[in-house]
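Trainee: dropping a prediction and its sequence here:
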Amino acid sequence: MDQHTQMKGKDFLTLFDYTTEELTYLLELAKEIKAKHKAGQSYQPLKGKVLGMIFEKSSTRTRVSFEAGIYQLGGIGLFLSTNDLQLGRGEPISDTAKILSGYLDGIMIRTYAQKDVEELAEHASIPVINGLTDDFHPCQVLADLQTIEEVKGKLAGLKLAYIGDGNNMAHSLMVGATKMGMDFSTAAPQDYLPQDAIVQKAQALAQETGTTITVTTDPIAAIKDADVIYTDVWASMGQESEQAAREQLFASYQINEELLSHAKEDYLFMHCLPAHRGEEVTADVIDGEHSVVVQEAENRLHAQKALMVVLLSD
């Protein structure tokens, strides 16, 4: 059975659920879809398909990339704010999942709790795509891997350092890098390191793939000899009240020229955006020659189109 047939109808909840071969297939397809798009070729394998897009957390990139992506593939995207759904008025997730399964061909959801996405997937008879939760952001990492491969020509054997809050990005990058044969390191203040349970699960994976995972409070140790440097905002959506406290705690974790002197000379700088210049990264770095943040953001479109083609096409 080929990879496409194997993945058709699957959910995309975390990268733990996908094999290295499946992720490689998705990245290859994303490359082909991007080439078609750049050449102006029409490619519409999802004619007549409808993707429901549930947003409890608002977003620029997730909304526009999924909506534009499904249209370009010949389908239709329906933006569903939780303010407009009975879900927002207390309807059980299981009921919403069963009802929407009768109307749609797939659901993308961007919300807070990972357990809500898992419950939705459990009760839906159509594919559910995790557009972001507090624990994971797998769609972003597909685009990140596509970008690294475009620029570096490979993934296996590279070192990716994630500096900053041990959030959904830290978790998904750790899993994605490990699956693709990359070493991964991360640094944050002690109370802001990635969740132990996720680190342990990823460490077991690293033993299988022959890669290393380093979790430390020392940003210099984490960034040493890294090929790819990644960061995110210090206070994510819903954590605005912690902004001032986090700014003090994370001051020594800022991505700036001084810290980057410990990375490889030809490092790539990445950020899932939106970015706060002067906080987690200096303007000269994010706007400098090593930064691939615009290319990375664009690849959300192509990587997610590949995902939708594989999960939703006949």
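Mentor: Okay, I see it.
Trainee: switch to C-alpha atoms for all contacts and neighbour counts from now on
Mentor: Fine.
Trainee: quick one: the strands in this structure?
Mentor: Taking DSSP state E as the criterion, the chain carries its strands at 50-55, 76-81, 106-110, 128-132, 159-163, 183-187, 213-216, 228-231, 268-271.
Trainee: and among those strands, the most buried is which?
Mentor: Between the strands of the chain, the one whose residues have the most neighbours on average, counting mean count of other Cα atoms under 10 Å, is strand 159-163 (a mean of 29).
Trainee: show me what that strand is packed up against.
Mentor: Applying 3 or more Cα pairs under 8 Å, 6 or more residues apart in numbering; DSSP states H and E, one finds that strand 159-163 contacts strand 183-187, helix 219-223, strand 228-231.
Trainee: returning to that earlier point: among the strands of the chain, which is nearest Ser291?
Mentor: Relative to Ser291, the nearest member of the strands of the chain by Cα to Cα is strand 268-271, separated by 4.5 Å.
Trainee: which residues sit against the closest one?
Mentor: Strand 268-271 is contacted by residues 227-232, 285-286, 290-293, 296 when judged by Cα atoms under 8 Å, 6 or more residues apart in numbering.
Trainee: dump those into TSV; add distance to Pro92 as well.
Mentor: Rendered in TSV, the data for those read as follows (distance: Cα to Cα, whole Å):
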residue	distance to Pro92
Asp227	45
Val228	42
Ile229	41
Tyr230	37
Thr231	36
Asp232	33
Val285	46
Ile286	43
His290	47
Ser291	43
Val292	41
Val293	38
Glu296	36
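Trainee: quick one: which of those is nearest to Gln254?
Mentor: The nearest member of the contacts of strand 268-271 to Gln254, counting by Cα to Cα, is Thr231 at 8.7 Å.
Trainee: I'd like to know how far the closest one sits from Met108.
Mentor: Distance, Thr231 to Met108, using Cα to Cα, to the nearest Å: 25 Å.
Trainee: ok, back up a step: for the helices and strands packed on strand 159-163, give me JSON lines that also has distance to Glu91.
Mentor: Putting those into JSON lines (distance: least, Cα to Cα, whole Å) gives the following:
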{"stretch": "strand 183-187", "distance to Glu91": "39"}
{"stretch": "helix 219-223", "distance to Glu91": "45"}
{"stretch": "strand 228-231", "distance to Glu91": "37"}
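Trainee: on that earlier part again, reformat the strands of the chain as a markdown table; add distance to Ser261.
Mentor: As requested, the strands of the chain are exported to a markdown table (distance: least, Cα to Cα, whole Å):
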| stretch | distance to Ser261 |
| --- | --- |
| strand 50-55 | 40 |
| strand 76-81 | 44 |
| strand 106-110 | 36 |
| strand 128-132 | 32 |
| strand 159-163 | 14 |
| strand 183-187 | 16 |
| strand 213-216 | 19 |
| strand 228-231 | 12 |
| strand 268-271 | 13 |
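Trainee: ok, second structure coming up, stack it against the first:
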Amino acid sequence: MCNSISEELKKKDFLTLFDYSTDQITYLLQLAKDLKSKQKAGQFYHPLKGKVLGLIFEKSSTRTRVSFETGIYQLGGTGLFLSTNDLQLGRGEPISDTAKVLSGYLDGLMIRTFHQSDVEALAENASIPVINGLTDDFHPCQVLADLQTIEEVKGQLSGLKLAFIGDGNNMANSLMIGAAKMGLDFSLASPQDYLPSAKIIKKTKNIATETGSVIEITTDPLEAVKGADVVYTDVWASMGQEDEQKKRLKEFSAYQVNQELLQHAKPDYTFMHCLPAHRGEEVTAEIIDGNHSVVFQEAENRLHAQKALMVALMSD
């Protein structure tokens, strides 16, 4: 079965977790675990020797850029940083032309940008695998690392409850999909005007009926966190929303993850955050820096999960 999944993933795009089966995600998580073990043991493993990954950034980044550049290097390949300020793409060249040109030079493309439609257009016109490093709608690479981290800490995925408190943003969307695919119950609490789109919720609930997970959407953070094994939050104003900062601080004030709220989670809850974090806003310092927090283990796993993704999509 692993061999058949390995063949399925060769040159496959990674745009959202909607496009990946439970078996394919399970394969990637096991591969990430194996690659992490190799790296920790100091073993050299170069399945991507001679391969080049292009890294297109329209949004700034710490974890995505460093983990992809480090990962492709550790796998024997080369990462090529491509700022949209330096590409003709930033001067109006069509995405379709850029995709076709870069396909002649590279073995894979990662893009971190604003519009999901741009990632889809790039993938449609490229003959090499395209990886979504983040858009305003989805952040699937982060969720691979999150699932890896939850499994490391809890020893399982299926049957757990994952609660997300805050903005129904790209992280909320991708976590909801990942949870449904892997059999976790998922509860989300956001202010009414910031809930995920009805279309994404409906599509995810359809997946959940097949895997046995339960998806709950509410405006009550206490209800969402009740009995949760894992509690997750993100910044209230993401990149590109800085002008909404003051408004969002007011509207999300009741959605802070703090000790009072977490009294309603399971006693052995795990706290997660994709980072960067604003201590004192979406989460208190005592929680993110406390014993239940695994945010830096989670951040490190970006390296291992993305290495698995690159091996699966780009190796011969």
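Mentor: Perfect, thanks for sending it. Fair warning: this is a prediction, and the values are worked out from it, not measured in the lab.
Trainee: sorry, back to before: among the strands of the first structure, which is nearest Ala202 of the first structure?
Mentor: With respect to Ala202 of the first structure, and counting by Cα to Cα, the nearest of the strands of the first structure is strand 213-216 at 8.0 Å.
Trainee: elements contacting that closest one?
Mentor: Against strand 213-216 of the first structure (3+ Cα pairs under 8 Å, 6+ apart) you get strand 183-187, helix 196-209, helix 219-223.
Trainee: among those, which is the most enclosed?
Mentor: Taking mean count of other Cα under 10 Å as the contact definition, the stretch among those with the greatest mean neighbour count is strand 183-187, which reaches a mean of 27.
Trainee: could you tell me where that strand falls in the second structure?
Mentor: Under TM-score structural alignment, the alignment places strand 183-187 of the first structure onto residues 185-189 of the second structure.
Trainee: ok, the equivalent of His115 of the second structure over in the first structure - contacts?
Mentor: Under the alignment (TM-score structural alignment), His115 of the second structure pairs with Ala113 in the first structure. Contacts were defined as Cα under 8 Å, 6+ apart; by that measure Ala113 of the first structure touches Thr133, Asp134, Asp135.
Trainee: tabulate those (CSV), appending distance to Gly48 of the first structure.
Mentor: Compiled in CSV, the contacts of Ala113 of the first structure are given as follows (distance: Cα to Cα, whole Å):
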residue, distance to Gly48 of the first structure
Thr133, 28
Asp134, 32
Asp135, 33
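Trainee: start to end distance for stretch 95-110 of the first structure?
Mentor: Looking at stretch 95-110 of the first structure, the gap from its leading to its trailing residue is 18 Å under the measure Cα to Cα.
Trainee: who's in contact with that stretch?
Mentor: Applying Cα under 8 Å, 6+ apart, the set of residues contacting stretch 95-110 of the first structure from outside is 49-58, 86-87, 117, 120-121, 123-133, 312.
Trainee: one more time with 7 Å
Mentor: For stretch 95-110 of the first structure, the surrounding residues in contact (Cα atoms under 7 Å, 6 or more residues apart in numbering) are 49-57, 87, 120, 123-133, 312.
Trainee: cool, stretch 130-150 of the first structure as well?
Mentor: Around stretch 130-150 of the first structure, the neighbours that count as contacts under Cα under 7 Å, 6+ apart are 12-15, 27, 62, 108-114, 117, 155, 167-169, 171-173, 176, 295-296, 299-300, 303-304.
Trainee: ok, now which ones touch the equivalent of Ile198 of the first structure over in the second structure?
Mentor: Across the two structures, Ile198 of the first structure finds its equivalent in Ile200 of the second structure, going by TM-score structural alignment. With contacts defined as Cα under 7 Å, 6+ apart, Ile200 of the second structure is in contact with no residue.
Trainee: can you tell me how far Ile200 of the second structure is from Asn206 of the second structure?
Mentor: 10 Å.
Trainee: re earlier: buried members of the contacts of stretch 130-150 of the first structure into ChimeraX, please.
Mentor: Only the buried members of the contacts of stretch 130-150 of the first structure enter the following ChimeraX selection, criterion being 16 or more other Cα atoms under 10 Å:
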select :12,13,14,15,27,62,108,109,110,111,112,114,117,155,167,168,169,171,172,173,176,295,296,299,300,303,304
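Trainee: the equivalent of Gly288 of the first structure over in the second structure - how many residues pack around it?
Mentor: With the correspondence set by TM-score structural alignment, Gly288 of the first structure lines up against Gly290 in the second structure. Number of residues near Gly290 of the second structure (other Cα atoms under 10 Å) recorded here: 11.
Trainee: any idea how far Gly290 of the second structure is from Val283 of the second structure?
Mentor: The gap separating Gly290 of the second structure from Val283 of the second structure is 11 Å, by Cα to Cα.
Trainee: dump the residue contacts of the aligned partner of Lys8 of the first structure in the second structure.
Mentor: Taking TM-score structural alignment for the superposition, Lys8 of the first structure sits opposite Lys10 in the second structure. By Cα under 7 Å, 6+ apart, the residues touching Lys10 of the second structure are Ala312, Leu313, Met314.
Trainee: most neighbours out of those residues, which is it?
Mentor: Busiest of those [other Cα under 10 Å] is Leu313, holding 24 neighbours.
Trainee: what do we get in the first structure for it?
Mentor: Leu313 of the second structure maps onto Leu311 in the first structure, with residues paired by TM-score structural alignment.
Trainee: so that match makes contact with Phe12?
Mentor: No - taking contact to mean Cα atoms under 7 Å, the distance of 8.6 Å between Leu311 of the first structure and Phe12 leaves them out of contact.
Trainee: mind jotting down where the helices sit in the stretch 201-314 of the first structure?
Mentor: Remark: helices assigned in the stretch 201-314 of the first structure by DSSP state H, counting those that start in this stretch are 219-223, 243-249, 257-260, 283-286, 293-312.
Trainee: Thr20 of the first structure: which of the ones you listed is closest?
Mentor: helix 293-312 (14.7 Å).
Trainee: show me how far that closest one is from its chain's centre.
Mentor: Computed by Cα atoms, centre = their mean, to the nearest Å, the separation of helix 293-312 of the first structure from the middle of its chain amounts to 10 Å.
Trainee: give me the mean distance between it and the second structure.
Mentor: Compared with the second structure after fitting, helix 293-312 of the first structure has a mean deviation of 0.1 Å; criterion: mean Cα distance after the TM-score superposition for the first structure.
Trainee: likewise for stretch 63-72 of the first structure?
Mentor: Relative to the second structure, and after both are superposed, stretch 63-72 of the first structure has an average distance of 0.2 Å to its aligned residues, where the measure is mean Cα distance after the TM-score superposition for the first structure.
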